[in-house]
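K.L.:
Below are the sequence and a predicted model for it; my questions follow.
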Amino acid sequence: MKKSYIYIITNTYRTTFYVGITANLSQRIIEHQKGIGSKFTSKYNLKDLIYFEEFTDINQALAREKQIKNWKKEWKLNLIRKLNTLQI
């Protein structure tokens, strides 16, 4: 089965978050870093990958992306802190 990923990227100051979905995480992050990922990520200079989850079912990935997009910022931060050692 083909893998899918949901991911969260942010800017240097960790003030804005973007939740996305892709089948090729490394390529998608390169696109964001080059400023061609999306207009929103380019506008807010979102280039730092701080969280991702891997799925084998695209429908599960889509559901998880929608779930996280509806979360409050603090909930996203708690998710990131739980699995990362970054200071946000």
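P.N.:
Nice, I can see it.
K.L.:
okay, CA-based contacts and neighbour counts for the rest of this
P.N.:
OK.
K.L.:
Show me where this protein has its strands.
P.N.:
If DSSP state E is used as the criterion, the strands of the chain fall at 4-10, 17-22, 48-55.
K.L.:
residues contacting Val19?
P.N.:
Val19 makes contacts with Ile6, Tyr7, Ile8, Ile9, Glu65, Ile68, Lys69, as judged by CA atoms under 8 Å, 6 or more residues apart in numbering.
K.L.:
For Lys76, see how far away it is.
P.N.:
10 Å (CA to CA, to the nearest Å).
K.L.:
Burial check on Ile29, number of neighbours?
P.N.:
20 (other CA atoms under 10 Å).
K.L.:
Got another one to weigh against that:
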Amino acid sequence: MTSNLFARVWKHRNGTFDGFTKTYGCDRLVWFERHVWVTEAIQREKRLKKWRRDWKLKLIEDANPGWDDLAADWYPVNDPDWRPPVED
């Protein structure tokens, strides 16, 4: 759960987070959900963590069958003045 998905994806892509994503080279955003309330997002995240792997894969593949990177065009390429957003 994050309040700034743009910044979180950038940090994962650049290896600033230790843990699962860095260890296994996860660098594509293939699925996400938006929630109005933080409490809803946290509750949903906790439920998803208890799901079986095949259910999680189906959730992703129903929304994004090609496993396309949903953030592929979020960041300018070769822009020397670009800086990542600051997370609140």
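P.N.:
On my side now, so go ahead. A quick note: this is a predicted structure, and the numbers were derived from the prediction, not measured.
K.L.:
on that earlier part again, mark which of the contacts of Val19 of the first structure are buried, thanks.
P.N.:
Buried subset of these (neighbour count, 16 or more other CA atoms under 10 Å): Ile6, Tyr7, Ile8, Ile9, Glu65, Ile68, Lys69.
K.L.:
Of the residues you listed, which is the nearest to Asp57 of the first structure?
P.N.:
Ile6 (11.6 Å; CA to CA).
K.L.:
The closest one and Ser26 touch, don't they?
P.N.:
No: counting by CA atoms under 8 Å, Ile6 of the first structure does not reach Ser26; the two are 11.9 Å apart.
K.L.:
And the spatially most central residue of the second structure, how far from Leu5 of the second structure?
P.N.:
Residue closest to the mean C-alpha point of the second structure, counted by CA atoms, centre = their mean, is Leu29 at 4.8 Å. Going from Leu29 of the second structure to Leu5 of the second structure by CA to CA gives 10 Å.
K.L.:
just Leu48 of the second structure next, same as before
P.N.:
18 Å.
K.L.:
Ok, Lys49 of the second structure next?
P.N.:
Going from Lys49 of the second structure to Leu5 of the second structure by CA to CA gives 19 Å.
K.L.:
measure stretch 64-79 of the first structure end to end?
P.N.:
Terminal-residue distance, stretch 64-79 of the first structure (CA to CA): 13 Å.
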